[in-house]
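Peer 1: with the sequence up front, the predicted model follows.
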Amino acid sequence: MNKASNAYLQFLQGPGTKMLFEFVKEMPKPVTNVVSIPDLSSLIGPLFFTWIILLLFPVVLKSLVYEKQQKLRIMMKMHGLGDGPYWMISYAYFLAVSLIYMLLFMAVGSIIGLKFFTINDYSIQFVFYFIYMNLQIAAAFLVASMFSNVKACTAIGYILVFGTGLLAENLFRSFIEDASVSRRGIILLQLYPGFSLYRGLYELAQYPLQEKRVGMGWDDLNDNQNGMREVFIIMVIEWFVVLFVAYCIDQVVSSGSGKSPLFFLQRIRKKKLASLRRPSLQRQGSKVSVQMEKSDVSHEIEMVERLVLEQNTSHAIVCDNLKKVYPGRDGNPEKFAVKGLSLALPPGECFGMLGPNGAGKTSFISMMTGLTKPTSGTAYVHGMDIRTQMNDIYTSMGFCPQHDLLWETLTGREHLLFYGRLKNLKGRALMQAVEESLKSVKLFDGGIADKQAGKYSGGMKRRLSVAISLIGDPKVVYMDEPSTGLDPSSRNHLWNVIKTAKQDRAIILTTHSMEEAEVLCDRLGIFVDGRMQCIGNPKELKGRHGGLYVFTMTTSWEHEEKVERIVQKLSPNANKTYRLSGTQKFELPKNEVRIADVFQAVEFAKSRFPVFAWGVVDTTLEDVFVKVAAAAAASSSYDI
């Protein structure tokens, strides 16, 4: 460059002109930018390390929302795991994972010699990471209360991770380094946990870049130019505030039923309810409802009214005028799901609830299991009120939901071990109960017990759900269509398990299988349009609401009138219910017809015209169900 310059000068000014070259010097740069390769971590550390630490946030968030989406948390709660233990166990687990993650993070950085880690005091680094990990877990609990879908929360979580890093590096950092920005403004921005994290990492990164090469120590926190002290104060305060707010929100919105925003005053309310409970229950069983119900239902209501006045009752379940009304939305009217259900169930009885889809069976089960709160009325489980003592009820309750609520990565044995521990089973008693449960539902042989539940067939999952509901000897069990999806052999075996289990506990079972209802249930209730239409054992229901023989005869179409005349002579009150291409079906009152007369009428018909097929059957439970449901649907025009 010097030779080229001299040649040009000599061309312009003559050969005597020359520029003297003395030395070469590098272009001036700030001292802080002259760094060695290990110091690159101090330049890129605040952004890069912010991303590394924040990556734990969507992991914790996804785990919490997954348990909510799959309704695993409410399943754990129904088996005795209270909110307090759940929070402590989950919090301790995530904190342990976070601390291991951060210790490895610090160890790897120190081993490869990054001055970001080696120069700064390790105790300050550990305290900083420890406080932020707690704040991050608390924030995850808070954000989890706003989501019910794993995919949505995961996407939002990662957007927050990368968005926070980019905003902190390109916007927040400029505020920190700009002396014109007020300190209060920076403190206000640091209320966002991600910016507090970045500010702490930024302060740790500045010390390795200084000429004195001395890292940050505890004494440096008193330096007015050091923002680490503010970061510590903000994060500690936010840690406790966010954790408290998250717990309050969780108590209000969790488990479907939730609590009042002033739930911490619930003990005072419980005492008031206890003092008013008996008189209010007496009023709930109104005479109007008794007069409007059928005799069997009226008898059940009267029994409930008598039981709720007794201080001590041996009945396991007593439902007193239980109602559930869902508010109208989008211009639609209110939905009366349960319209004053009264039911008394002693121990050792299996009560079957039959009804068409949308009748209100699931709403009833949801109220009894704490998923939703009753609009009015109440129910008692071994004397405990479902409105105020649901957590106590859970300790002696089992539940088999309509849809299997299982962890995909846990084995069948691990599921039973977990729920057995929630029922206070320990040691040898726990192992024995698990083995017996696995054998009872045929999940013990062939290594099935140690296979992940996600690899089970639908029938295996159903059997595992039944085993979970019965482990730990619960006194009350709710089963929502327990045999759905099972083959005939597995279904019959499961029925034997349930029949054995009901000897010392009360079971409420919903089903659409009339065969299952007759085999398992001591009493049945047909539930239509939110109201109990009839109650009794299967024989009583068939005798009370059946009382008919169903006579069928198939001939050629030109002889249909002759068949009808023969049936009218056989029973004047016979009712024709079906007619198609020569096949006719009649209902014959039992008090008018003898079976011998039916056979004589058939022989007479055969002597007059060809009879292709005929049959006479007693009323089935399915016929009773169809008849009661149709009559109730036709006459349901009033609500209480």
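Peer 2: In hand now; what should we look at?
Peer 1: going forward, measure contacts between C-alpha atoms and count neighbours the same way
Peer 2: Will do.
Peer 1: top helix in the protein by residue count?
Peer 2: Using DSSP state H to define each element, the chain has its longest helix at helix 83-111.
Peer 1: which strands and helices lie in contact with that helix?
Peer 2: With contacts taken as 3 or more CA pairs under 8 Å, 6 or more residues apart in numbering; DSSP states H and E, helix 83-111 sits against helix 115-118, helix 122-144.
Peer 1: adding mean neighbour count and distance to Pro193, write the ones you listed out as a markdown table.
Peer 2: Putting the helices and strands packed on helix 83-111 into a markdown table (neighbours: other CA atoms under 10 Å; distance: least, CA to CA, whole Å) gives the following:
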| stretch | mean neighbour count | distance to Pro193 |
| --- | --- | --- |
| helix 115-118 | 22 | 21 |
| helix 122-144 | 20 | 8 |
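Peer 1: to Tyr66, which of those lies closest?
Peer 2: Among those, the nearest to Tyr66 by CA to CA is helix 122-144 (9.5 Å).
Peer 1: helices or strands next to the closest one in the packing?
Peer 2: Using 3+ CA pairs under 8 Å, 6+ apart: helix 122-144 touches helix 56-69, helix 83-111, helix 193-206, helix 228-253.
Peer 1: picking up where we left off before, any chance of the helices and strands packed on helix 83-111 in a markdown table, plus distance to Asn575?
Peer 2: Shown next, in a markdown table, are the helices and strands packed on helix 83-111 (distance: least, CA to CA, whole Å):
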| stretch | distance to Asn575 |
| --- | --- |
| helix 115-118 | 92 |
| helix 122-144 | 61 |
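Peer 1: would you tell me which of these gets closest to Lys426?
Peer 2: helix 122-144 (30.2 Å).
Peer 1: and Ile365, how many neighbours?
Peer 2: Ile365 has 20 neighbours, counted by other CA atoms under 10 Å.
Peer 1: hmm, back to that, mind listing what's buried in the longest helix of the chain?
Peer 2: Asp83, Ser90, Tyr91, Phe94, Leu95, Ser98, Leu99, Met102, Met106, Gly109 (16 or more other CA atoms under 10 Å).
Peer 1: the structure to be compared is supplied as follows:
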Amino acid sequence: MENTNVQEKPKPCSPFSVFKWEIKQLISQVRVLLWKNYLLFTRQYFSTLVLILSPIFVCFLLWVIQRMVSSYIEGDLDYNPKLRDINKIKKCWEKDCVTIGFGLTGGKNEWSEYVINQVAKEHNLAIGKDIRIYSENGYKEFTDYIQKHMNQTRFGVVMCTKNFPLPDNDYLKEIPCGPVGEYSNYLYSLIYNFTESPINVFDRGAPDPLDENVAAVKLAIDKATLEFQGKIAKKQVPKLEMLLQGYPKTKNRLMAGYDSVSMTGPMFFFIPPLLIFGMIASEIVKEKELKLRHGLSVMGVSSTSFWLSWFITGLIISFISTNCLIISGYFFKFDFFLNSPYIIQLANFEMFAITMLMLGFWLTTVLNSAKLAYTISYTFLLFGIVLQSFLQSHLLTLLVHINELPSWAHWVRWGFTFYPGYNFSLIYYDIATKASSHPNYAERRWESGSEYAYENFWMPKSGYIKGFKFYIPPSIEVMQDQIFNFFIFVTMAWLFDHILPSNRGKSDPIYFMFTKDFWGCKRRKKRLLHEIEMVNVSLSDSEISYDDKSESSDGLRIEGLCKTYKKHWWSSSEDIQAVKPMHLSVQKEELLGLIGHNGAGKTTLLSMLTGLLSPSNGTAFIADYDISHDMDKICNIMGYCPQFNILWDELTGYEHLMLFCIIKNISKERRVNTVLEKLKEVDIEDAGDLLVGKYSGGMKRRLSVAISGIGNPSIIFMDEPTTGMDPISKRFVWKLIQKMKKDRVFILTTHSMEEAEVLADKIAVMVDGKIKCLGTPLYLKNHFGEGYKIELISKDTQKLWNYIEANFPTAHLVDMSGGSLVVSIPRTEAMDALRLYKLIESEDSHVANLIENWGLSNSSLEEVFMRVTEKIHHYK
């Protein structure tokens, strides 16, 4: 390759200089990964806006709640209630509904008829429909009718038209109705449903409710009775009217002073950090699920750089979100924000956000599915909101800190200190009870806030509630618990990232921090005194032979490398040996093609060589670096094109190449030219500014091939690089690979025999985790092929074959169908092949007369593969 694509590598120097270079490398990788994260979040602009603007929406929602409560409190004030006219009876409009049902104790009289007719006339009620007479023989008949016709009558009136007998008693035998001396008794009972009357649920001290509609009925009956009496007495009676006025109302002392931010803030302000927690956790798991992190690791990105970039990303987003929250609090003039220092607010909100972020990092080391990560994140959000609805209670905060609680309650409270939301609520409570209005439970009223000063952060709270003493630790101690949780989650994330293989591709033992490799004291395995190269391996050989060569190598040397997947932690017969102990060497400017059926172990072998899997035994050396101890150095000189595209749909092709140029330490002056050169090499320069999510499958593979060659790597691994490509693109990539092969070690896996034959200098056939044969394509054809193949076209193929079989014992029938006869002769029997050739060409031969056409060919690589893998059937 051209020198413009050479990466900058550190020169051998002092330990301090090496350390300085590693720090510089770390900073460079973090910067480029931050740039990558910036592109991801800006391309997902809707989700990013939700993360940043959610605090504004939360503050607006709290402001609306505060305004609603304030409006209710102000609307409930009424020092001079208005007079209400209730002179009209409201008609019942429901189907089969009777507005007034009358009952008489002794049949009709003049008074009852006059009242009923007058009420109907004055209030536009139809007798028989809106007004009905249910009984004329007393209360029992009336109540029996009401019980048989439930929910039909709005108001009931029982008029005393005849003396009404009472139960036996010593004082009064009956209720007299009608004229009594010079006076008249006009008695009636008004019946209505008390439970349907309006009640002020917010003021339990109000008197029993008065239904204005009931008062209107009473007024109508009383007016009609007065008019009837005046008519009898032939006197002018006064006009009867009724006006209703309520008691003056002051502020409800249980509501006056209510502060929505003080009371519900821990629940609402819990939401923005949890959205950040869910979004970033899902993105990290998505990169793990799509093998994007593995791709970065193989290209030289350290795990420290990976995690640090995501932590800084989360820190920046949470810082912006927190400041949006605080600024919104100032804008809506919440006392909580106006009366407390900005630094303390920022410390509480930001420390809670990054602690939750670290909890999210820990979860991502366990989860392997982005869909599951989304589900768990939003389940955590919903569960957290429910829990915060309890933790935000000022009363509950006091109760859980009572000294006289049972011992189990103290343990529960101690356990809650490991939950970030609990610590956040405690600090929030401390600020809220000083800076904003809060309930005073001793005096049963709301107490106005003052100013929260810095010294309050160091002051505990104590006092008595319901006769029990409580003690709440100072906020500085609670903040220390929060910081402690932060480091706990960091440690757990770091530990699980090492010991679970789904994160780094390979797992470390749980005691990895006590090993010499972890602390940089690397033990190099003793090197063998020979180079290993397989030659002349037959199908029946159980051992692989090799020739001794020089000790040093700039290429690849595999020494006993193997991989076993254990069913249990102990060895058993159920273990699967994906790659059996292998010995192999590949020299510079040599391309080794690995072919084999699915599950043969090709990808597993490449995964071990690229550091994505830990070998069960053995090792390999790449440019004199041991894969067991020097993988970080190997990544700097290695290129990798994985089996599945490791690409971000939200980035363009140009940005992908620029990303890996920076990771591979290509100088600033050369990056742009390198990117343009790579785009041109794989013929996607016109789509360089197009998002990769819009690429076709073939374009993505070509981009992956281009990425593998960035930084002038000394060794390149390609796992089925032309999968999904059309024939033209495939041959284009073949030319590029042949160009890239110069001065490099090249390992390529493929299912295409044509591709292997065109590109590979040597081909290794893998079967069940073991290399069955190795050599050049011609060598494999000569040693493992069918030999010379002669295809004969004849009208009588059976007669022709009978003759050949009788005169050429070494001939072997490959196929006989459709007037075609295919015969093979071993390459060792060249004289038989020559005799058959002369026989076919002889014009006098009667055999030649049976042949209409014929052709001669060598064995194909596909036949070699089928024979080596024991999947070909011979016809005899």
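Peer 2: Yes, it's here. All values derive from a computational prediction rather than experimental measurement.
Peer 1: tell me how they score on TM after superposing.
Peer 2: The TM-score (TM-score structural alignment, normalised by the length of structure 1) is 0.86; 602 aligned residues with a CA RMSD of 3.4 Å.
Peer 1: adding distance to Cys534 of structure 1, write the helices and strands packed on helix 122-144 of structure 1 out as JSON lines.
Peer 2: As requested, these are exported to JSON lines (distance: least, CA to CA, whole Å):
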{"stretch": "helix 56-69", "distance to Cys534 of structure 1": "37"}
{"stretch": "helix 83-111", "distance to Cys534 of structure 1": "39"}
{"stretch": "helix 193-206", "distance to Cys534 of structure 1": "60"}
{"stretch": "helix 228-253", "distance to Cys534 of structure 1": "36"}
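Peer 1: which one of those lies closest to Met75 of structure 1?
Peer 2: helix 56-69 (9.5 Å).
Peer 1: what's the matching range in structure 2 for that closest one?
Peer 2: Counting by TM-score structural alignment, helix 56-69 of structure 1 falls onto residues 276-289 of structure 2.
Peer 1: how distant is that stretch from the center of its chain?
Peer 2: Distance, stretch centre to chain centre, for stretch 276-289 of structure 2: 6 Å (CA atoms, centre = their mean, to the nearest Å).
Peer 1: what about that stretch, how far off from structure 1?
Peer 2: On superposition with structure 1, the mean distance recorded for stretch 276-289 of structure 2 (mean CA distance after the TM-score superposition for structure 1) is 0.9 Å.
Peer 1: can you give the contact residues for that stretch?
Peer 2: 51, 293-294, 310, 314, 317-318, 353, 356-357, 360-361, 363-364, 367-371, 373-374, 377-378, 502-503 (CA atoms under 8 Å, 6 or more residues apart in numbering).
Peer 1: do the same with stretch 266-278 of structure 1
Peer 2: With CA under 8 Å, 6+ apart, stretch 266-278 of structure 1 has contacts from Val308, Leu309, Thr388.
Peer 1: of those residues - the most surrounded one?
Peer 2: That'd be Val308 among these, by other CA under 10 Å, with 24 neighbours.
Peer 1: longest helix in structure 2, please.
Peer 2: helix 45-76.
Peer 1: what is the following helix or strand past that one packed up against?
Peer 2: Sequence order places strand 84-85 as the next helix or strand after helix 45-76 of structure 2, per DSSP states H and E. Other elements packing on strand 84-85 of structure 2 under the criterion 3+ CA pairs under 8 Å, 6+ apart are strand 243-244.
Peer 1: now which residue in structure 2 aligns to Ile249 of structure 1?
Peer 2: By TM-score structural alignment, Ile249 of structure 1 lines up with Phe496.
Peer 1: do a quick rundown of the strands in structure 1.
Peer 2: Under the criterion DSSP state E, structure 1 contains strands at 317-326, 335-345, 350-354, 376-381, 384-385, 397-400, 476-480, 506-510, 523-528, 531-536, 548-554, 575-580, 583-589, 613-618.
Peer 1: please name every helix or strand in contact with the third one.
Peer 2: What it means is strand 350-354 of structure 1. Other helices and strands packing on strand 350-354 of structure 1, by 3+ CA pairs under 8 Å, 6+ apart, are strand 506-510, strand 523-528.
Peer 1: which residues touch the match of Ile249 of structure 1?
Peer 2: Contact analysis of Phe496 of structure 2 by CA under 8 Å, 6+ apart lists Trp362, Thr365, Val366.
Peer 1: nearest to Pro248 of structure 2 among those residues?
Peer 2: Checking the contacts of Phe496 of structure 2 against Pro248 of structure 2 by CA to CA gives Trp362 as the nearest, at 60.3 Å.
Peer 1: map the closest one across to structure 1 for me.
Peer 2: Mapped onto structure 1 by TM-score structural alignment, Trp362 of structure 2 lines up with Leu142.
Peer 1: list the residues that contact the residue lying closest to its match once chain neighbours are set aside.
Peer 2: Spatial nearest neighbour of Leu142 of structure 1, chain neighbours left out: Ala246 (4.4 Å); criterion: CA to CA, 6 or more residues apart in numbering. By CA under 8 Å, 6+ apart, the contact set of Ala246 of structure 1 is Ala138, Ala139, Phe141, Leu142, Ser145.
Peer 1: redo these as CSV? Include distance to Asn224 of structure 1.
Peer 2: Shown next, in CSV, are these (distance: CA to CA, whole Å):
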residue, distance to Asn224 of structure 1
Ala138, 30
Ala139, 29
Phe141, 34
Leu142, 33
Ser145, 39
